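Peer 1: fold the stuff below for me.
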Amino acid sequence: MAESLVERRSIDVVPDAERHGTAFSQFTLWLGANLQITAVVTGALAVVFGGDVVWSIVGLVLGNVLGGAVMALHSAQGPKLGLPQMIHSRAQFGVRGAVVPLLLVILMYVGFFASGSVLAGQATAELTHTDDTTGIVLFAAVTAVTAAVGYRVIHALGRVASVICALAFIYLGVRLLDRVDLSSLLSDAHFDLPMFLLAVSLSASWQLAFGPYVADYSRYLPRTTSGRATFWWTLSGSALGAQWSMTFGVLVAASAGGAFMSNQVEYVVGLGGTGLIASFLYFVIALGKLTINVLNTYGGFMSMVTSVSGFRGQKTLSPRGRAAYIALIMIAGTTVALLGKDSFLTSFKDFLLFLLTFFTPWSAINLVDYYLISKERYDIPALSDPHGRYGAWRWDALTVYGIGLLAQLPFLVTHFYTGPLVDSLGGADISWIVGLAVPALLYWGVARRNTAHIPEQTLYGVEEPGSEPVQEPVSGRP
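Peer 2: Modelled structure (predicted):
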């Protein structure tokens, strides 16, 4: 049992004999990962920073659908290639050049681990009758152990969380509607473009930030799994879960004001009741955060291995090495959580929007290359060879990535930096739209001029006992 439960694979391609599951597994995983307290806080921020209920909800819907669609396009790559998401980036940036976006991805994982641990630590502290610091540390330890077991337990956790958290959110929604005058909240609608775009940016950044690791959790699906099915189940689970949580957050923030801002976890639990119900809700909050924090830890260790292996030529990872990488992510994330737990709301909003600046250009380049330039055809063994067809550094993609970053700065709005063109747009942040469009167009224009490195069909190089390396032609796209 232990051999089948504990994952052996890391950055290496998953052979056909080890593929399992259906595309529906993406729905339960991403629904469970989004029905959680940090998504509630993300939705609340749209109101806390000045938006009304109606247009905040509409903006969050738009951002979840648009950002979720981009994220789900990455998910559809998993069954086809059988690789973690960021290994695939070597085809665009080079075997070593991929370390540039990878370093930022690792920062993202640490940041999300930290922000999640702040809220989950509060719930864990209540369950264990300790303080917040102890709760954060305990939660981090459970997260690390779960991530070390790997893929199967992560999906099992997603299935459990999707059911339990959905039931809890239904209950909390009923309790909230008993307390608030919904018609009054909905009648106070006043469209404000900057606030509307803030709501769109908050939810879009939430979804786009999953892009660098979403294929990590679809790569074990059989290679024959429909790309369309993977896309739609991922999008529906992630967008539905996030919008559900964020709408709840909007209504809570609009009705509770300072009571919610002062202690998000305590207010949500108090909304549900006391005694055993309160204990159950603290457990639900910790469970929801465990689901997503395990994804962050697992993705973080994958990205660290990918970064190091690009220079060391490493193709596999020992169990001891796996544990060491996971421990590094846990220690870094816990340290940030303990240092930043007293200024959570403002820091988290800036963190989300700042992340978006770095990941939209990467996402645009990766998707244009996969669907329009290479058309799903890759030489997977060459992704580990800096002297192979993809080279060590692909300066055309790295240059486009840098231009994509710089193009966003005039339109960026954060607490510590505001771009020079923001005032002329009424304070609206459209940097993420620029960050998708500019590098997508530039990379398409540059990359289609030189396609000599693209194989005629995908080369897997996976050897099973008594068989030849697998080669498979292009399959349909979502």
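Peer 1: contacts and neighbour counts: CA atoms only from here.
Peer 2: Will do.
Peer 1: these two touch, right, residue 357 and residue 433?
Peer 2: No. Applying C-alpha atoms under 8 Å, one finds residue 357 not in contact with residue 433, separated by 9.8 Å.
Peer 1: the more surrounded of the two?
Peer 2: Applying other C-alpha atoms under 10 Å to residue 357 and residue 433 shows that residue 357 carries more neighbours, namely 24 against 17.
Peer 1: surely residue 407 and residue 436 touch.
Peer 2: No. Counting by C-alpha under 8 Å, residue 407 does not reach residue 436; the two are 10.2 Å apart.
Peer 1: ok, those two, which is more surrounded?
Peer 2: Shown here are residue 407 and residue 436; by other C-alpha under 10 Å, residue 436 has more neighbours (23 against 19).
Peer 1: show me what contacts that one?
Peer 2: Shown in contact with residue 436 (C-alpha atoms under 8 Å, 6 or more residues apart in numbering): 360, 361, 363, 364, 404.
Peer 1: mind redoing it with 10 Å?
Peer 2: Shown in contact with residue 436 (C-alpha atoms under 10 Å, 6 or more residues apart in numbering): 70, 356-357, 359-365, 404-405, 408.
Peer 1: and of the residues you listed, the nearest to residue 312?
Peer 2: Comparing those against residue 312 with C-alpha to C-alpha places residue 362 closest, at 23.5 Å.
Peer 1: now name the helix or strand holding that closest one.
Peer 2: Using DSSP states H and E, residue 362 sits within helix 344-368.
Peer 1: alongside the first, I'd like the structure of this one:
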Amino acid sequence: MSLPPAPSSTATGPRSVFDGRMPAEPGDLRIEARGIAPVPGQHRYGGPGRLFTVWFAPNLTMTGVFTGTVGIALGLDLPTALLAVVLGTLIGAVPTAYLGTWGSRTGAGQLPLARLAFGRSVTVPGLLQWLSSVAWDALIGLFGGDALARLCGWPFWLGVLVMMVGQGSLGVLGYEAIHRLQKLMTFVLAAAFVALAFRLPDSVHPAAVGSAHGADRVGAFVLTSTIALSLALSWAPYASDFSRYLPQDTSRPRMFWYTLLGVSVSFVAVQALGLWGATVFTDQTARGVDRLLGGGLLGAVGLLAVALAALCSNAMNDYSGSLALQTIGLRVPRPFAAALAAVLGFPLVLWMHAADTAARFQNVLLFVGYWIPGFVAVVAVDWFARARAGEPVDPTAESVRSRSGRPALVAFCAAFAAAVPFMNTGLYTGPVAAALHGADLAYYAAFLTALAVYAPLRLRRSRTTLPDASPA
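Peer 2: Next up, the predicted model:
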């Protein structure tokens, strides 16, 4: 499959599916038809401060709260589990913040930019990213749909259906609608979660002493940290999607810090809430929220906040999923691709809800992220190699090359293979993870392996001036 070209704004015919209408200014809420074609400089607008809200609000979900309960369930006491959450979140947030700075420089989304390293092989991470966006729709929609169903007195499936329609509509509207919603929801959801936190001290007793000891305690600490890392790192393949309209001269340090703070503060806050109220936030998270708030009007407000949080987060999943679908070569309009992700997330939510929610939740959460460390390592090495060799960073030019991207694909696959022995999920526990008392080091093994394999291959390509980069 040849790489889909990134056409100019004047493209016509079948190639124009990657182009299309762009938002012109903050508050322009008409449907964004722009696909993977880079955003021209004259269409850029906004400042780096909007990156804080776009990365803060979508993480204030009950998915993060439920993830926070895992540390207590594994036998850790509250201070130790909180330390694991902070450590893992920061490690995962740094790559996301770094990759996000590429959007203003190139005007391109993260998966389209990956073509610089992967060439035609971008279809592999592109497909994984698209599948991951559908999986995240289910992980988050599970709680949002449940909250909406309880709030309105609907059956579970109807609550999920309405949730998917709402998030799909936002994904269709696109970049500016998502930014504006997240700015508003930053204040609304922060207030709702603060109110929820104030209800906890009177009704729950956090774990002061854990049941895990010795090597089991170390294994539980590492696994808790890895799960927190997986949440923050899951945004890495989306990162520049939401900065690609920023002007090229936007301060990259400010972009980095706004993104880092948005991701890390929000994730640590909701996971800390889950740790504190682990005895209340069970599999039936929406019911736990309603019960915790005492039902009535306050309980209804809490359920509405849970549903709105899921809507905010999943709109971003659908938007980035639409860019990933175009990146792998499918010539479908971006709005249609965004709606498709929401449609496919619906049956996956029902599957997760049908049996052991906790087990399926953790399994999906880990599996959708194991490919990301290798991806991050490959694209980062390629970026550094270009800077060192003075090579251009031009996704428009690179998209019409006929490179196979074999070195990147080899490193990417090697990274995933290296991670397998270190994995720890309910479906599979690798021999190394078992020997380490459940410690999941798969993310670290994948990242280091990709670095070790790809860096020599990429540097060799620089020395030979891209011999496989002849025009298509």
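Peer 1: residue in the first structure matching residue 243 of the second structure?
Peer 2: For residue 243 of the second structure, the aligned residue in the first structure is residue 218 (criterion: TM-score structural alignment).
Peer 1: one more: residue 325 of the second structure?
Peer 2: So, by TM-score structural alignment, residue 325 of the second structure is matched to residue 304.
Peer 1: residues contacting the counterpart of residue 39 of the first structure in the second structure?
Peer 2: Following TM-score structural alignment, the counterpart assigned to residue 39 of the first structure within the second structure is residue 64. Contacts for residue 64 of the second structure (C-alpha under 10 Å, 6+ apart) come out as 140, 228, 231, 266, 267, 268, 269, 270, 271, 272, 273, 274.
Peer 1: thinking again about what came up before, overlap in contacts of residue 357 and residue 433 of the first structure?
Peer 2: Counting by C-alpha under 10 Å, 6+ apart, the common neighbours of residue 357 of the first structure and residue 433 are residue 408.
Peer 1: hmm, residue 150 of the second structure is touching residue 301, no?
Peer 2: No. In this structure, residue 150 of the second structure is not within contact of residue 301 by C-alpha atoms under 10 Å, at 11.7 Å.
Peer 1: shared neighbours of those two, anything?
Peer 2: When C-alpha under 10 Å, 6+ apart defines a contact, the residues bordering residue 150 of the second structure and residue 301 alike are residue 290.
Peer 1: neighbours around residue 65 of the second structure, how many?
Peer 2: Counted with other C-alpha under 10 Å, residue 65 of the second structure comes out at 25.
Peer 1: returning to that earlier point: tell me which element the match of residue 39 of the first structure falls in.
Peer 2: For residue 64 of the second structure, the element it lies in under DSSP H and E is helix 62-73.
Peer 1: compared with the first structure, how much does that helix deviate?
Peer 2: Compared with the first structure after the fit, helix 62-73 of the second structure shows a mean deviation of 1.2 Å (mean C-alpha distance after the TM-score superposition for the first structure).
Peer 1: and stretch 182-189 of the second structure, by the same measure?
Peer 2: Stretch 182-189 of the second structure: mean distance to aligned residues in the first structure after superposition is 0.9 Å, counting by mean C-alpha distance after the TM-score superposition for the first structure.
Peer 1: what does residue 416 of the second structure align to in the first structure?
Peer 2: So, by TM-score structural alignment, residue 416 of the second structure is matched to residue 405.
Peer 1: what kind of secondary structure is that match in?
Peer 2: Secondary structure state of residue 405 of the first structure, per DSSP: H, G, I helix; E, B strand; the rest coil, is helix.
Peer 1: how about the contacts made by it?
Peer 2: By C-alpha under 10 Å, 6+ apart, the neighbours of residue 405 of the first structure are 356-362, 399, 431-432, 434-436, 438-439.
Peer 1: counterpart of the following helix or strand past the helix holding residue 64 of the second structure in the first structure, which residues?
Peer 2: Using DSSP H and E, the helix or strand that follows helix 62-73 of the second structure towards the C-terminus is helix 78-100. The aligned range for helix 78-100 of the second structure in the first structure is 53-75, by TM-score structural alignment.
Peer 1: go on, stretch 296-307 of the second structure?
Peer 2: Aligned using TM-score structural alignment, stretch 296-307 of the second structure spans residues 275-286 in the first structure.
Peer 1: show residues contacting that stretch.
Peer 2: Defining contact as C-alpha under 10 Å, 6+ apart, one finds that stretch 275-286 of the first structure is touched by 35-38, 116-117, 119-127, 139, 161, 164-169, 172, 265-266, 268-274, 287, 289-290.
Peer 1: so what does residue 138 of the first structure match up with in the second structure?
Peer 2: That one, residue 138 of the first structure, aligns with residue 162 by TM-score structural alignment.
Peer 1: how many neighbours does the nearest residue to its match once chain neighbours are set aside have?
Peer 2: Using C-alpha to C-alpha, 6 or more residues apart in numbering and skipping residues adjacent in sequence, the residue nearest residue 162 of the second structure is residue 145, 7.6 Å away. Residue neighbour count, defined by other C-alpha under 10 Å, stands at 32 for residue 145 of the second structure.
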